[in-house]
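K.L.:
quick one: sequence and predicted model below, then my questions.
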Amino acid sequence: MTVDKVYSKADKRRKRPIDRLREGAGVMDVGDSSEGAVVGMVPTRKSLLIIKERAVYALQLADQVDPKRKNIHVPNSMQLVAKSGSQSNEVRRTLSTAEALFTKSFFPSDETREACLEASIATMKELLATAQIAAQFKTDQEAAEQSYEGVPKSRALRLPAVTEVESRAKNFILKAESTLQSIFDIARVFYVEELAKKGWPDNLVVAVEKRAGSDANFTKFARALADFIKLIRNARHCVIHQDETKWLELSDFRLTPQNTVNPPSIAIVHPHTPMNEVPLLAFMTDVVDKIGEGAEQLMAHLASAHMERVGKLPIVLNFVPEEQRRKDTQVRYGYFILMGDEWVKLG
């Protein structure tokens, strides 16, 4: 014991001020109280992600910036990653779901877990940006509707207007398609060779069907996801490659022959994936929801198909009933273990 104590004291004396500073305990405030409580922490190679109820922050320790400890003045730092947190569907269905499913227990490879988390973070950022376009359009449309009087003045009816409908719709489609491209990186973690070939998203369907079979739920999901991706991709083609065979029909509020006022609308004219006219806001809302659900279910299927089996008791990944979900994250998928005749949720 005496030798240990002497060594410990000598070792402590050899430490430089920068070592004592970096290794000392400390307390850091993350964001402010308006963003709610901290509900989770996700370590990545680059930083520690702090998930709050209404925000996500990235925390970098000084050693991550200055690993050789050359500059004592380099502080720990934090940066806002997203203005939405665990209460947002977009965060729940991406980052929070990845954190819950790609755990060390079932995915012991650090490289695999890191790749899944990084891909989910990229998808989260893209999806939040897409959702923001839709949210702003909703706000502006509702404001236009509230200001509409519906009574002609000077023999003319002043129609409500969101304005810039064409550019907003096109920007939304471009961002939505970009978000779907980020989902590709999630799938590529497990299908590197298959997705290296041209043909996304059909190459994902082929890869899944080859491993799981044509009637597997994963294969059916992959087909449905591929159809949705093609719809949005072709809508993008209508934006950047418009010609006499493909274009978007967009309208602000308009007066009909029945003397009613229709809300802003969109129709897709395309030889392979046409879409009849629908309200533009409904289209945006549906696309945001389907992208989030697609990312969420893709991760659930991938985790179920590629998890490492632990122990002798049966373990499955399944949909979590609402009453069994964590109240702070509300992640909808998790692992269950068979205990006797009952499936019990893990975690």
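P.N.:
Received it, and whenever you're ready, just let me know what you need. Numbering: from 1, shown residues only.
K.L.:
for the rest of this, base every contact and every neighbour count on C-alpha atoms.
P.N.:
Noted.
K.L.:
how much space is there between the residue nearest to Met78 when sequence neighbours are not counted and Gly36?
P.N.:
Nearest in space to Met78, with sequence neighbours left out and distances taken as Cα to Cα, 6 or more residues apart in numbering, is Leu59 at 4.3 Å. Using Cα to Cα, to the nearest Å, Leu59 is found at 17 Å from Gly36.
K.L.:
repeat that for Cys238.
P.N.:
Noted for Cys238: a distance of 42 Å to Gly36, by Cα to Cα.
K.L.:
these two - which one has more neighbours?
P.N.:
More crowded of Cys238 and Gly36, by other Cα atoms under 10 Å: Cys238, with 21 against 16.
K.L.:
that's a helix at that one, yeah?
P.N.:
Yes. Under the criterion used here (DSSP: H, G, I helix; E, B strand; the rest coil), Cys238 sits inside a helix.
K.L.:
please list all residues in contact with it.
P.N.:
Cys238 makes contacts with Lys246, Trp247, Leu248, Ile268, Val269, His270, as judged by Cα atoms under 8 Å, 6 or more residues apart in numbering.
K.L.:
let's see it at 10 Å
P.N.:
Residues counted as contacts of Cys238 (Cα atoms under 10 Å, 6 or more residues apart in numbering) are Lys170, Ile173, Ile232, Thr245, Lys246, Trp247, Leu248, Glu249, Ile268, Val269, His270.
K.L.:
and the last one, how many neighbours does it have?
P.N.:
It stands for His270. His270 has 20 neighbours, counted by other Cα under 10 Å.
K.L.:
so it touches Val239, yeah?
P.N.:
No. Counting by Cα atoms under 10 Å, no contact exists between His270 and Val239, whose distance comes to 11.3 Å.
K.L.:
the chain: strands as residue ranges?
P.N.:
Secondary structure of the chain, counting by DSSP state E: strands at 38-43, 48-52, 56-60, 77-82, 247-251, 254-255, 261-262, 265-269, 275-279, 315-319, 333-339, 342-345.
K.L.:
where do the contact lists of His270 and Val239 overlap?
P.N.:
By Cα under 10 Å, 6+ apart, His270 and Val239 have these common neighbours: Lys246, Trp247, Leu248.
K.L.:
how many neighbours does the nearest residue to the last one once chain neighbours are set aside have?
P.N.:
Looking back up the chat, that one is Leu248. Residue nearest to Leu248 in three dimensions, not counting chain neighbours: Ile268, with 4.9 Å by Cα to Cα, 6+ apart. Under the neighbour criterion other Cα under 10 Å, Ile268 is assigned a count of 21.
K.L.:
presented hereafter is structure B, for comparison with structure A:
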Amino acid sequence: MEMNVNDKRTKSGHFEVGDGDDGAIMEMKDMQGKMLVIKERAIYEVSFADTIDPKREYPDLPANVQKKLIDLGTESQLASKTYLMALKMMKPEYISAYVDVKRALEVSFELLLELHKLNQEKESYRLAEKAAIEEYELRRGQKLDYKLPSIPDIQTRCKTFFQKADHVLQTLMEINSLFFIEKKLHKQAHFDTFLSLLKEEYGEKDDFVKMIEQVLPFLKKLRALRDCLDHRQDGVIITDFDLQLNNNVLTPTISLNFRKETIERMPLEMLMDATTKNLLYTVESTLALLCGKHVCIDKMMPYCLRFIPKQQRRNKYIKYAFWSPIGELGWFYQ
């Protein structure tokens, strides 16, 4: 006898999320009727039949549907310092009501995806450069005809990388605009505009102001690189492997001189590495400070943003959390 839809939906059972390669389940969160499953090396979204078909009109639907969102989890610095930190802090009970927390979390995940793509582009370039060097050394060892190493698509790789770097900044600015919606900050604003807003709001000596002042010169160079490469302007010089008069071979380099922004000739891989590191720092610091500046006022249980001492961290990569003066040492909401 075939089981009816009500019996199917209410019967007990179990299921596995992902596979062993993803590691253990570290946390689960309810996200508007769907379950977010955070594992050590992946994040999954699980939807249930009653969420998809609340009227129970389709008995053949599977009891649950799982979808891998990204191959990063709690063991990833990138995921932990961005989206996983945002999940801990961007909650209606902590953040002022005028902030659309749901949308801020959605864009925070988009931000993680953009950063992940950027890191993949960097790694792809690193491997291409490594392969070219290995081929060159192999030919030298075999005493074959001289062949200079090269990365034929180096121009395209650069354009793609710095476009994606700019996408990270645009996505971060959209989150900024959600928190400063009352100040009418546009999601397409530049960071110098954002800095002016912060100075007006909090003063010259504020920590948020100082952080943006610290990173702004580099962010301006990234925007100049993107504009120059995207619009095929003179100003960026990308040089593939370059034979010197002393027979040394330089690895690929890049330099910039565009709209008063300059970068002296330097190894391309070094600039890519600096870009990913600086953007991760900028994103992590901005997300934390946004939440700290827009915490809701609760006279019964005050919250404030604090740095978590290493020995007290549940996730070793998440450095910031809300804190309340509970007990002798206070309580971090992790």
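P.N.:
Looks like it arrived, so ask away. Not measured: the values here are computed from a predicted model.
K.L.:
circling back: OK, contacts around the residue nearest to Leu248 of structure 1?
P.N.:
Counting by Cα under 10 Å, 6+ apart, Ile268 of structure 1 makes contact with 231-232, 234-235, 238, 246-250, 274-278.
K.L.:
about what we covered before: burial count for the counterpart of the residue nearest to Met78 of structure 1 in structure 2?
P.N.:
Here Leu59 of structure 1 is matched to Val46 in structure 2, going by TM-score structural alignment. By the criterion of other Cα under 10 Å, Val46 of structure 2 has 17 neighbours.
K.L.:
same question for Lys184 of structure 2.
P.N.:
The local packing count at Lys184 of structure 2 equals 10, with neighbours defined by other Cα under 10 Å.
K.L.:
the one 4 residues further on too?
P.N.:
By other Cα under 10 Å, the residues close to Gln188 of structure 2 number 13.
K.L.:
coming back round to it: now, among the contacts of Cys238 of structure 1, which is nearest to Lys46 of structure 1?
P.N.:
Each of the contacts of Cys238 of structure 1 was scored against Lys46 of structure 1 by Cα to Cα, and Ile173 proved nearest at 30.7 Å.
K.L.:
the closest one reaches Ala235, doesn't it?
P.N.:
Yes. Look at Ile173 of structure 1 against Ala235 with Cα under 10 Å: they come within range, at 6.9 Å.
K.L.:
out of the two, which sits in the busier spot?
P.N.:
Looking at Ile173 of structure 1 and Ala235 with other Cα under 10 Å, you find the greater number of neighbours at Ala235, namely 27 against 24.
K.L.:
gap between the residue mapped onto the more buried one from structure 2 and Asn119 of structure 2?
P.N.:
When structure 2 is aligned by TM-score structural alignment, the residue opposite Ala235 of structure 1 is Leu225. Look at Leu225 of structure 2 and Asn119 of structure 2: by Cα to Cα, they are 17 Å apart.
K.L.:
ok, now Lys319 of structure 2?
P.N.:
Note on Lys319 of structure 2: its distance to Asn119 of structure 2, by Cα to Cα, is 21 Å.
K.L.:
ok, now Glu204 of structure 2?
P.N.:
The spacing between Glu204 of structure 2 and Asn119 of structure 2, counted by Cα to Cα, is 33 Å.
K.L.:
cool, and Glu284 of structure 2?
P.N.:
When Cα to Cα is the yardstick, Glu284 of structure 2 and Asn119 of structure 2 sit 16 Å from each other.
K.L.:
and what of Thr251 of structure 2?
P.N.:
Shown here: Thr251 of structure 2 relative to Asn119 of structure 2, a distance of 20 Å by Cα to Cα.
K.L.:
so who does Ile38 of structure 2 touch?
P.N.:
Contacts of Ile38 of structure 2 were listed using Cα under 10 Å, 6+ apart, and they are 17, 22-29, 44-45, 72-74, 84.
K.L.:
go again with 6 Å.
P.N.:
Taking Cα atoms under 6 Å, 6 or more residues apart in numbering as the criterion, Ile38 of structure 2 is in contact with Ile25, Met26, Glu27.
K.L.:
would CSV of these with distance to Leu112 of structure 2 be doable?
P.N.:
CSV is the format used below for the contacts of Ile38 of structure 2 (distance: Cα to Cα, whole Å):
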residue, distance to Leu112 of structure 2
Ile25, 20
Met26, 19
Glu27, 18
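K.L.:
and those residues as JSON lines, adding distance to Ser12 of structure 2 and neighbour count?
P.N.:
Rendered in JSON lines, the data for the contacts of Ile38 of structure 2 read as follows (distance: Cα to Cα, whole Å; neighbours: other Cα atoms under 10 Å):
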{"residue": "Ile25", "distance to Ser12 of structure 2": "21", "neighbour count": "17"}
{"residue": "Met26", "distance to Ser12 of structure 2": "23", "neighbour count": "13"}
{"residue": "Glu27", "distance to Ser12 of structure 2": "22", "neighbour count": "12"}
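K.L.:
what's the neighbour count on the residue mapped onto Leu245 of structure 2 from structure 1?
P.N.:
Taking TM-score structural alignment as the criterion, the aligned counterpart of Leu245 of structure 2 in structure 1 is Pro257. Look at Pro257 of structure 1: counted by other Cα under 10 Å, it has 6 neighbours.
K.L.:
any figure for the gap between Pro257 of structure 1 and Ser154 of structure 1?
P.N.:
Per Cα to Cα, Pro257 of structure 1 is found 20 Å from Ser154 of structure 1.
K.L.:
one more: Phe190 of structure 1?
P.N.:
Counting by Cα to Cα, the gap from Phe190 of structure 1 to Ser154 of structure 1 is 66 Å.
K.L.:
do Val316 of structure 1 as well
P.N.:
For Val316 of structure 1, the distance to Ser154 of structure 1 (Cα to Cα) stands at 69 Å.
K.L.:
of the two, who's got more company?
P.N.:
It is Val316, of Val316 of structure 1 and Ser154, that has more neighbours when counted by other Cα under 10 Å, with 16 against 7.
K.L.:
in structure 2, what residue corresponds to that one?
P.N.:
Aligned partner of Val316 of structure 1 by TM-score structural alignment: Cys304.
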